[in-house]
Structures are given as structure tokens and as C-alpha cells.
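**Student:** Sequence and predicted model, in that order:
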Amino acid sequence: MNDQRLTNWQAMCILIGTIAGVGVLPLPRLAVTAGESAAPLVTVGGILLGALLVMLWSLLGMRFPDLSPVAYSKLILGKWASGVLLFVIALFYLVATAFSFREFSEVTGTFVLRRTPLEVILFMMLLLVVISARKDIYSFTLIHAFYTPFVVGPVVFMMILSFSEVELLNLQPFTTNPDFTFWVGSLGITTLFRNVVIYTFIVPRMRNPQKALKVGLTGTAISGGLYLVIVITTVGVFGAEEIKRLVWPTLELGRATIIPGEFLERMDALFLVTWIISVFNSLLSGYYLILLIIKEKLGLKDHRMLATFLMPFMFLAAMMPQNVIQLYRLSTHILPWGLIAMIIIPSALLVVAGIRGKGGVAHAPDKG
């Protein structure tokens, strides 16, 4: 593994690229279903829960600045309990990442490669991710640092162009009572932040791990800000009732956006390119997280063979849903519970570590 330490900017790029993934397309519909015209408020709730997720894992990393989650979970819980915990985490991310692969394939097959079999689209993206995931963690970081501007820039540009079409009446009333449906919707939006757990493997490789919380929350704020702007713009342009009838409202927003002077009649082509890049970054983070957990738990020297070995299992898991409707139904039932677990786990680890007096001191560097 390349032992070069990562800068704050590189660590932040990993978070931004990891969060801004495939879920951006149905995002406005998820928010509208939970809050109608108050969808931006639902989104804010989801972003705050996402920030809580990042904060908890960052605090763990700061408490054990030289150890990875595999190492400090063993130190806190013991060998067997940590083994079961890591297995559950790896299994959840296997299913969650597989569903993201399938969603990407469904969108690409619907809007871009209409005559290409779904299995071919899925296999090609999976192959691209596997090849990239065979690299060391520094190369993984450089991929995110390189692509992040190509994700953030075009999205901001498209949103600026779309503001002229926003009808403020579509955003009223902008408040609502935070009932059960509201928080379920916010939790659904927080599932888009699930891959941020990869950040726990980045913290011990940062030049200054004690800044992990600040860097993590800043990266989350940038990605969350993009999500909020997308929801506000989409709801403002289409209205809540129209969005409920759209499967991928954000893509429809790209179709409705026109550059002044009709230089480019529709922005959906540019948006799809940006979306594919962001999806690749997010899928790579999810896949890489699984590899790092298994690799360090088994004590392997590298994960290149493991990356190839995991590929057929990811493919089969992605093909389990019969169609996109079943895919979203399964995602709605599985992902929120997994996310709740990802919030409870670091909370419990912090409490147990405090009770047992673990962490807060220098540890031997983790070479896994």
C-alpha cells in the first residue's frame, strides 16, 4: 500500500464523490412523498441525519487516529464480537452497493442504451469498478480528487440555469409538522449518505486525523447543499403533484433546462455524463469499503484478487430484483434499517470505548 498521507482536500473529495451518487435521480420524489411542498425541509432533516452519521464515525477515527475500524472494533469488543459486527456491515454494503449497480443499469438502459441488455450494462460498470478497486487506497483517493470538480461544477451550473423556471408558489407552504412520515422520508434521504463509512478507513491515513470531524462535516455540507438545491429547484419547477408521477425527477429537470441563446436545447445529455461520473465514484466507494473490511479482517496483504472474487456475488445480488419497482420496494425496506444500524454501531462503540478506557492514546500504525 502507498503510505503517502492524504490531505484534507483529498479526504473531503472522497466524501463528496461518495455521497453524490445514483440516488440523486429519485431524490426529489422521495422528499415530496414525505413532505409535499415542504420537501426541502425533509431534505434538510436527511442532511442533518447524514451529518450525524459522519460525525459519529469521525469521532471514532479521532479517538483511534492510527487504527482502522477493523482494528479498533477488535480492540473495543474483542475478536469474535467484532467479527460478527464487521460481517453484518460488509453484508449490508454488499446488498446496498448491488442495488446501486442495478439502479444505474436501469436508468442507463432506459435513457441511453435502450437496446442493450440490462445484464451487459451492469457487467460493464461492475467491471470498470472492479478494475479501479484493485488499486491501493492512495490511487483510490486520486480518482475521487480528479473527478469531484467534474461532478460539482456541472450540477451547480445546471441548477443556476434552472432557477429562472422556479415558481415560488410550488414551494408553498414550505413548512410542515415533522410527523412520522416526515422522519421516514428524511431517513430515506439519509440512505444516500450510507457510503460515508469509507471515511473511517481514510481518517488513519490523513496527515492530521484530529481534523477528521471538521473535514467530514464540511464535505457533508457541500454534498448536502447540492442535494438541497436540487430538491428546491426541481420542486419549484415541476410542483409536488407532478414530481410524484416522475420516476427520476432530476433527470426530467435536465431535460427542461435550456441554455440561453439555445446553444444547447437540453441539458440532460450533460447531466447524464456528470451523473455517470458521480455514480462511478459512489459505486467505487461502496465496493472498496467491502474490500477493505474483508481484507483487513482476513489479514490479507492486498485486495486485488479479492476484488475479482467478489465480482460475481455483486452481480448476482444486483440481479435479484425482478424490475425497478421491486428494486425500489426492497431498497425502501432494507436500506433505512441498515442506515439506522450504521448510526447505532459507532454510538455503541464510542460508549463502550469510553467505559473500557480504550482509545485516546497513540496506537501502533495500522498497516493493513
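**Tutor:** That came through fine.

**Student:** hey, let's count contacts and neighbours off CA atoms from now on
**Tutor:** Fine.

**Student:** Would you work out how far apart the start and end of stretch 240-248 are?
**Tutor:** Using Cα to Cα, to the nearest Å, the end-to-end distance of stretch 240-248 comes out at 13 Å.

**Student:** Which positions within that stretch qualify as buried?
**Tutor:** Of all the residues in stretch 240-248, those buried under the rule 16 or more other Cα atoms under 10 Å are Ala240, Ile243, Lys244, Val247, Trp248.

**Student:** mind putting the residues you listed in a markdown table, secondary structure and distance to Pro312 included?
**Tutor:** Output for the buried residues of stretch 240-248, formatted as a markdown table (DSSP: H, G, I helix; E, B strand; the rest coil; distance: Cα to Cα, whole Å):
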| residue | secondary structure | distance to Pro312 |
| --- | --- | --- |
| Ala240 | helix | 40 |
| Ile243 | helix | 36 |
| Lys244 | helix | 35 |
| Val247 | coil | 29 |
| Trp248 | coil | 28 |
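
**Student:** quick one: which of those residues is nearest His303?
**Tutor:** Trp248 (35.3 Å; Cα to Cα).

**Student:** and the comparison structure, right after this:
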Amino acid sequence: MKEHGKLSERQFAGIIANTMVGVGVLILPKTATKFAGTAGWIALLLGGVIALFFLFLILKLGTRFPENTLMEYAPRIIGKIPGTLVSLIFCTYWFLLSSLIFRVFAEMMVDAILLNTPIEVIIISMLILVAYLSRHDVEVFGRVNELFFIFLIIPAVFGLAVSLKQVTGIKLLPLLGNGLPSILINTRELFFSFVGFEIIFLFIPSITTLGKVYNYGFKGWLSPAAIYLAVVIIGIGVFGTRELQNLMWPTLELVKVINFPGLILERVEAIFIAFWVIAVFTTVTNLFYSSVVGATQVLKLSDHKTLVYPLLPLFYFFSTYPQNIYEVLNYMNVMGKFGGLVIITVTPLLYIISLIRNIKGGQKA
């Protein structure tokens, strides 16, 4: 299951970035301004810095066990039963989160372009692709993330650069929005928008050069953080905080009002959605793949392919269980908070106990 030396540093960064950028970006300006108002971008920046701290802490913990994943060193640090329980919590969280992200994706597709298409059809068609990629090894998985990240970052940078001319500076004032307490409240909420990076618990042993793990871990965080920050600032500058709270998909609405020079297509959002499908596909696949690989290691199976197809019906069930988009977003909010809570409690606990008990793995070859 662990294929050492199979991930390049750029692939490692791509996995982090692609997992963080998903459906959350569609409602991010609305989330960021919910409490902080025009200071939503400050709250987002603070939430991103907190996420970066825990990303580095995970890397620090992983480099103490360069040959092992979380599922292998957690039982050594805190005992077999608690360690196995922690591993299963992460696997379950990744699995449920990926199924909910899939449902949000399907809902948005129906609202935006596939008006008469049943949600079940969209979920099943994409699920086939997710299952296909998830059955490959980590080397193929890394190559796909590296390639798809290019298709994500280039149009994102171009679109955000063009949209700057639509920004009205007065809508960004006052800089401190509704005050420091509201910023801190939103910071907690926005930290959950960065979750997903914790899947690197599984991929640190596979990176080719362990010494560069911090450098490329930072680069993997930086790209989505910059995109998030730009989306929030531009969203506030174009719509204002009050209007953002009334929009279902503010980022999609932002794309609709942007005038792209030289573009003759009437529905620019269709191009945005085409690239966004790639972003969601990689996010869902990364989370699903991680849950499958993690469960395989907990169950001590020889091949993760054994679990891929048996888990698909369960994945479909959780994707279709919510009755409407509001239930889905509510479940996603709960899952995001749960995942964030697990990250900020389990990671420091494992690291501190490993230091106190002086437990570490062997040196990576």
C-alpha cells in the first residue's frame, strides 16, 4: 500500500491544493462576510494561517515517521485501540465529506446548466470516474493531481485578474468590517474552508525527497489560499456584503458579471464550470481515495482496490440522502467543523505524546 518514492514534490503540492479547492469556493464570499462584513478577507487570511500551522504540524509529525502513515504510527503513539479509532474517524470523515461534496456539485450543475437532468445521473456518471482513478496506485494518482492542478490554476489566475476592473473600492470599506470580535468568529468558520490538507497523513512516506516536504507543503497551501483571498476580496468589491448574503452561488454569479475581453460566448459561466468540474473531481477523488487507502491499512488488506467497488453503493447513499441543497450545506458545515475539530485536537496530541514518549520511526532511505 505504501509506495515509497512514487510522488514528486510538485505532485505532493498538487494533492494538497486540489483537495483544498472544491465546492466551498462557490459560497466562500458569502461565508467570509457572514459575520465580519467587509473584513471577511481578514478573517479568511487568519483562518488560512491557522490551517498552515496545522499543515506544518502534520508534516512535522509525518517526518518523525517517514516510513509510516497515520494509520501505522497512531497505534504506536497512543495505543492500538485509541490509534485504530483515530484512524477510522479520519477515514469516515473523508468518506462522508467526499459524498457531500459530490451532492453539492450535482445540485449546482442542475441549477446552472443541466436543468432537466436528474441529480442521480450526474452523481453516478462522476462516481464511475472517481472509482476508476481510485483503483490506481499512488504514482498515477499523483500525476493526475499534478496535471489537473495546471488546468485549475491558469484559468483561475486569468479570471481573477480580469475581474479586478469590476471592483468598487468603496464596497471594501470599512477595512475592519463589523469589528474584531466578528472577525474572530468568522476566522473559526473560515478555517474549516481549508480542511482537506490533512490527507497528507497518508502521502508523506511516498514523497521522493523528504527534505523538501515543508517547502512544497507551503506551496500546496499557498495557491488555494491566494485564490480564496482573491475571490473574497473581488466578491465584496463587486457585490457588497449585503448582496452576497442573498446569493446562493456568489462565485458563480461573479463569473456571470465579468466581461472577458475577446470572448464571444454568451454564457461565460459554462467555461468556469468546465474547469470547476476538474477541481471538484480531484477534491472528491482525493478524499475518497484517502478514505479507501486508510481503511485498507487499518484492516491490513493487501490491496486498496478490494474496497473501492464495495464502498460505491454506500457513497451513493450518503450523496443522495439529504432532501435538498440546504440540508446538504448544513451537513457539510457540520462535517467541516467536525473535521477541523479532529485536526486541531488529534494532531497536537499525537505529536506531543510522541515527543514525551520519544517515539519515532526509522530514517527514510
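**Tutor:** Great, that's in hand. Worth saying up front: this structure is predicted, and the values here are computed from it rather than measured.

**Student:** Give me the TM-score for this pair.
**Tutor:** TM-score for the superposed pair, counting by TM-score structural alignment, normalised by the length of the second structure: 0.95. Supporting figures: 363 aligned residues with a Cα RMSD of 1.7 Å.

**Student:** gap between the residue lying closest to Tyr287 of the first structure once chain neighbours are set aside and Leu316 of the first structure?
**Tutor:** Nearest residue to Tyr287 of the first structure, sequence neighbours excluded (Cα to Cα, 6 or more residues apart in numbering): Thr97, at 6.8 Å. Relative to Leu316 of the first structure, Thr97 of the first structure is positioned 12 Å away (Cα to Cα).

**Student:** So if I had to pick from the two, which one is more boxed in?
**Tutor:** A direct count of neighbours by other Cα atoms under 10 Å for Thr97 of the first structure and Leu316 places Thr97 higher, at 24 against 11.

**Student:** Against which helices or strands is the helix or strand where the more buried one lies packed?
**Tutor:** Applying DSSP states H and E as the criterion places Thr97 of the first structure in helix 79-111. Applying 3 or more Cα pairs under 8 Å, 6 or more residues apart in numbering; DSSP states H and E, one finds that helix 79-111 of the first structure contacts helix 69-77, helix 118-133, helix 268-298, helix 304-318, helix 324-356.

**Student:** Compile these into CSV and extend it with columns for distance to Leu48 of the first structure.
**Tutor:** Putting those into CSV (distance: least, Cα to Cα, whole Å) gives the following:
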stretch, distance to Leu48 of the first structure
helix 69-77, 23
helix 118-133, 30
helix 268-298, 20
helix 304-318, 29
helix 324-356, 12
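
**Student:** And those helices: which comes nearest Arg205 of the first structure?
**Tutor:** Nearest of those (Cα to Cα): helix 69-77, 12.4 Å.

**Student:** equivalent range in the second structure for the closest one?
**Tutor:** Using TM-score structural alignment, helix 69-77 of the first structure lines up with residues 70-78 of the second structure.

**Student:** got the buried residues for the helix holding Thr97 of the first structure?
**Tutor:** 82-83, 86-87, 89-90, 92-109.

**Student:** quick one on the thing from earlier: relative to Thr190 of the first structure, which of the helices and strands packed on helix 79-111 of the first structure is closest?
**Tutor:** Among these, if distance is taken as Cα to Cα, the winner is helix 324-356, at 7.8 Å.

**Student:** The closest one vs the second structure, mean deviation?
**Tutor:** In the superposition against the second structure, helix 324-356 of the first structure averages 1.3 Å from its aligned positions (mean Cα distance after the TM-score superposition for the first structure).

**Student:** Which residues are in contact with Ile273 of the second structure?
**Tutor:** Under the criterion of Cα atoms under 8 Å, 6 or more residues apart in numbering, Ile273 of the second structure has no neighbours.

**Student:** scratch that, Lys305 of the second structure
**Tutor:** Lys305 of the second structure neighbours (Cα under 8 Å, 6+ apart): Ser134, Arg135, His136.

**Student:** Count the neighbours of the closest residue to the first one other than its chain neighbours for me.
**Tutor:** The shortest distance from Ser134 of the second structure to any non-neighbouring residue, by Cα to Cα, 6+ apart, is to Tyr289 (5.3 Å). Here the neighbour count serves as a burial measure; for Tyr289 of the second structure (other Cα under 10 Å) it reads 29.

**Student:** Tyr289 of the second structure -> the first structure?
**Tutor:** Aligned by TM-score structural alignment, Tyr289 of the second structure pairs with Tyr288 of the first structure.

**Student:** Quick check: that match touching Lys135?
**Tutor:** No. Tyr288 of the first structure lies out of contact with Lys135 (Cα atoms under 8 Å); the separation is 9.6 Å.

**Student:** list residues touching both of the two?
**Tutor:** Common neighbours of Tyr288 of the first structure and Lys135 (criterion: Cα under 8 Å, 6+ apart): none identified.

**Student:** Helix or strand: which one has Ser58 of the first structure?
**Tutor:** With DSSP H and E as the criterion, Ser58 of the first structure is inside helix 39-63.

**Student:** That helix vs the second structure, average distance?
**Tutor:** So helix 39-63 of the first structure averages 1.3 Å relative to the second structure (mean Cα distance after the TM-score superposition for the first structure).

**Student:** which helices and strands does that helix pack with?
**Tutor:** By 3+ Cα pairs under 8 Å, 6+ apart, helix 39-63 of the first structure packs against helix 27-35, helix 180-190, helix 199-202, helix 212-238, helix 324-356.

**Student:** okay, the angle between it and helix 27-35?
**Tutor:** For helix 39-63 of the first structure against helix 27-35, the angle by axes from the mean of the first three to the mean of the last three Cα atoms, to 10 degrees is 110 degrees.

**Student:** Please state the offset of helix 39-63 of the first structure from the chain centre?
**Tutor:** Here helix 39-63 of the first structure is found 12 Å from its chain centre; the criterion is Cα atoms, centre = their mean, to the nearest Å.

**Student:** quick revisit: how much space between the residue nearest to Ser134 of the second structure and Asp137 of the second structure?
**Tutor:** Distance from Tyr289 of the second structure to Asp137 of the second structure, by Cα to Cα: 10 Å.

**Student:** now Gly14 of the second structure
**Tutor:** Taking Cα to Cα, one finds Gly14 of the second structure at 16 Å from Asp137 of the second structure.

**Student:** And those two? Which one has more around it.
**Tutor:** Neighbours per residue (other Cα under 10 Å) separate Gly14 of the second structure from Asp137, with Gly14 holding more: 28 against 17.

**Student:** Next up, the contacts around that one.
**Tutor:** Gly142, Asn145, Glu146, Phe149, Gly220.
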